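Participant: coordinates only, sequence not included:
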């Protein structure tokens, strides 16, 4: 039984996880690992099983709550929620105001994350290499072929939530990064900012479905085919860099459900071409600095995690 002080510390850990989950390239799972709650988080998620639902349907609420480690989960989720809702407005603002710098920051985050994820491949053989190349190819095709705006239909939001939650609980893989690939990062951030209850509810249901199904499937693949699975994940990150390239020129627009004009198709250009086509400053030096900052942050988090892991094993 945790004390009030321990629950407060757990709340702060949830806030830290939420902060990571809204930034593509930084994993909430990594923060959970660093703060020493990763194993308890996974075990709590896995405890939402047939036994848990049986207890719930029998209205044995106390037994159900204890079975799923409810006090731990609700405290952690509250912290994550506080962080996400607090940061959504800021992220939405800077994405509009400083797009090149923000996407450069995300670019740096994802590059170094891909390197660190690839480093964790246990068996670096030809199978892992092919799996990585396939991952790069699939992610590139998805991000290059899809328009800037993917469907806003409820079923796509549901699927996005189900897939993103799997990444959110895996160290090294960012849920926000998955939303970025699916073209739903800005959309969900805006839904949080405006408190779009319908969209958030559908997304939350997708997350629950993901936790109860896909997350277990991903865990099974990691346990039984670690090298191939990790290689594919690293390949996804490399292939998706097309999506976060900072300099883009919009080819066409569309009107969204809110009656606003938003980009439909765009293409990547080099900084010089960006200046020529848009007349806007490409901010090359600043972009390089922001990408470097993203790399530094991920490396720092990884170093802290490694030191804590060594200390724990010692």
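Facilitator: Arrived safely, thanks for sending. Quantities reported herein were computed from a predicted structural model and do not represent experimental measurements.

Participant: When you work out contacts or count neighbours from here on, use the C-alpha atoms and nothing else.
Facilitator: OK.

Participant: quick one: the helices in the stretch 1-150 of the chain?
Facilitator: Using DSSP state H, counting those that start in this stretch, the helices of the stretch 1-150 of the chain run over 4-21, 28-34, 38-46, 50-57, 61-67, 70-97, 99-119, 126-145.

Participant: tell me which strands and helices the last one is in contact with?
Facilitator: So the one you mean is helix 126-145. helix 175-181, helix 226-239 (3 or more CA pairs under 8 Å, 6 or more residues apart in numbering; DSSP states H and E).

Participant: so how far is residue 94 from residue 183?
Facilitator: 18 Å (CA to CA, to the nearest Å).

Participant: Same drill for the two, tell me which one is more crowded.
Facilitator: residue 183 (22 against 13; other CA atoms under 10 Å).

Participant: Would you check that that one makes contact with residue 148?
Facilitator: Yes. Using CA atoms under 8 Å, residue 183 is in contact with residue 148, at 6.4 Å.

Participant: one step back: redo the helices of the stretch 1-150 of the chain as CSV? Include distance to residue 300.
Facilitator: Output for the helices of the stretch 1-150 of the chain, formatted as CSV (distance: least, CA to CA, whole Å):
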stretch, distance to residue 300
helix 4-21, 13
helix 28-34, 11
helix 38-46, 19
helix 50-57, 39
helix 61-67, 36
helix 70-97, 21
helix 99-119, 11
helix 126-145, 25
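
Participant: and here's the other structure:
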């Protein structure tokens, strides 16, 4: 989940969805905020185990991506495209009941796609070209954090894709790496992102849970629309760097990295089914 959350394209929610514990993840977060004490303790145990792995994975991802994202943007973007393309059929396969035959909800797919494309086209990154601490940038970063965490918990759009559209992805990634080396000069970026994340969780979690429980077909079509549109956001990603590069084209596309992204998602799906068969064998024994 951390590796997915740290790159634009696939959200950590998608990985949780593919591995089969997404509903438990959302319910545990909701219970932690609104459940009774006994339920809170059970949810907390699950989230601590999940969070421990997430922190380790995120720090590893930052160590690998912070520099490579700027020096190898087209290779990384090709990798992200592979993540998304390979994830689409898996999400469809897991949610056939909510998607197949529910064609009246197709407009929600267009809505989800339109929202993400609009955010990408607005290209907020130009607003933080000379990023410095001020009341405006503080509010801007908090709002971006609120939207990013809302996206991260959905099995579709990546919060990192939104941070890329807001021009905050590379600064946030670089700041985390600076902190790992004892440099706190830009720590305020992460502080205000964290504030936005906490506010976003409180505001969005209940709505997301209710949407998935009561209006799952509409939610799934919206998620699929956002996933498809995230391909466009990734292609445009190089234009959001602090020193903008041209958008990805067929000439700058790297097929080997794309295949690697597809293979990574396929490996995760294989792991899920292997674990299910193993658990089923233990139950029968």
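Facilitator: In hand now; what should we look at? Since this is a predicted model, take the numbers as computed values, not measurements.

Participant: coming back round to it: which one, of the helices of the stretch 1-150 of structure 1, ends up nearest to residue 177 of structure 1?
Facilitator: Proximity to residue 177 of structure 1 (CA to CA) singles out helix 99-119 among the helices of the stretch 1-150 of structure 1, at 8.0 Å.

Participant: Buried residues, the closest one. List them.
Facilitator: Buried residues in helix 99-119 of structure 1, defined by neighbour count with 16 or more other CA atoms under 10 Å: 100-114, 116-118.

Participant: Give me the helices and strands touching that helix, please.
Facilitator: helix 226-239, helix 284-313.

Participant: and these as a markdown table, adding mean neighbour count and distance to residue 251 of structure 1?
Facilitator: Putting those into a markdown table (neighbours: other CA atoms under 10 Å; distance: least, CA to CA, whole Å) gives the following:
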| stretch | mean neighbour count | distance to residue 251 of structure 1 |
| --- | --- | --- |
| helix 226-239 | 25 | 22 |
| helix 284-313 | 16 | 22 |
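
Participant: Would you convert these into TSV that also reports distance to residue 57 of structure 1?
Facilitator: What follows is those, written out as TSV (distance: least, CA to CA, whole Å):
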stretch	distance to residue 57 of structure 1
helix 226-239	36
helix 284-313	40
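
Participant: which stretch among these comes nearest residue 84 of structure 1?
Facilitator: Of these, nearest to residue 84 of structure 1 by CA to CA is helix 284-313, at 19.0 Å.

Participant: Show me what that closest one is packed up against.
Facilitator: So helix 284-313 of structure 1, by 3+ CA pairs under 8 Å, 6+ apart, packs with helix 28-34, helix 99-119.

Participant: Out of those, which gets nearest to residue 18 of structure 1?
Facilitator: helix 28-34 (6.7 Å).

Participant: what comes into contact with that closest one?
Facilitator: For helix 28-34 of structure 1, the external contacting residues (CA atoms under 8 Å, 6 or more residues apart in numbering) are 13, 16-21, 38-39, 41, 167-175, 304-305, 308.

Participant: Show me which of those are buried.
Facilitator: For the contacts of helix 28-34 of structure 1, buried by 16+ other CA under 10 Å: 13, 16-21, 38, 41, 167-175, 305, 308.

Participant: now residue 221 of structure 2, nearest residue through space, not along the chain?
Facilitator: The spatial neighbour of residue 221 of structure 2 that comes closest, neighbours along the chain excluded (CA to CA, 6 or more residues apart in numbering), is residue 109 at 4.6 Å.

Participant: Give the aligned equivalent of the one you found in structure 1.
Facilitator: Matched to structure 1 by TM-score structural alignment, residue 109 of structure 2 sits across from residue 132.

Participant: likewise residue 84 of structure 2?
Facilitator: In structure 1, residue 84 of structure 2 lands on residue 110 (TM-score structural alignment).

Participant: hang on, isn't that match packed against residue 235?
Facilitator: No. With contacts counted by CA under 8 Å, residue 110 of structure 1 stays clear of residue 235, the gap being 11.2 Å.

Participant: which residues are in contact with both of the two?
Facilitator: Common contacts of residue 110 of structure 1 and residue 235, defined by CA under 8 Å, 6+ apart, are absent altogether.

Participant: how big's the offset between stretch 129-145 of structure 1 and structure 2?
Facilitator: Compared with structure 2 after fitting, stretch 129-145 of structure 1 deviates on average by 2.1 Å (mean CA distance after the TM-score superposition for structure 1).

Participant: And that stretch, what's buried?
Facilitator: 129, 131-140, 142-144.

Participant: before we move on, what about stretch 231-244 of structure 2?
Facilitator: Those buried within stretch 231-244 of structure 2 under the rule 16+ other CA under 10 Å are 231, 232, 233, 234, 235, 236, 237, 238, 239, 240, 241, 242.

Participant: measure the second one to residue 247 of structure 2 for me?
Facilitator: Spatial separation of residue 232 of structure 2 from residue 247 of structure 2 under the definition CA to CA is 10 Å.

Participant: For residue 112 of structure 2, give me its contacts.
Facilitator: Residue 112 of structure 2 sits in contact with 221, 222, 223, 224, 225, 226, 229, where contact means CA under 8 Å, 6+ apart.
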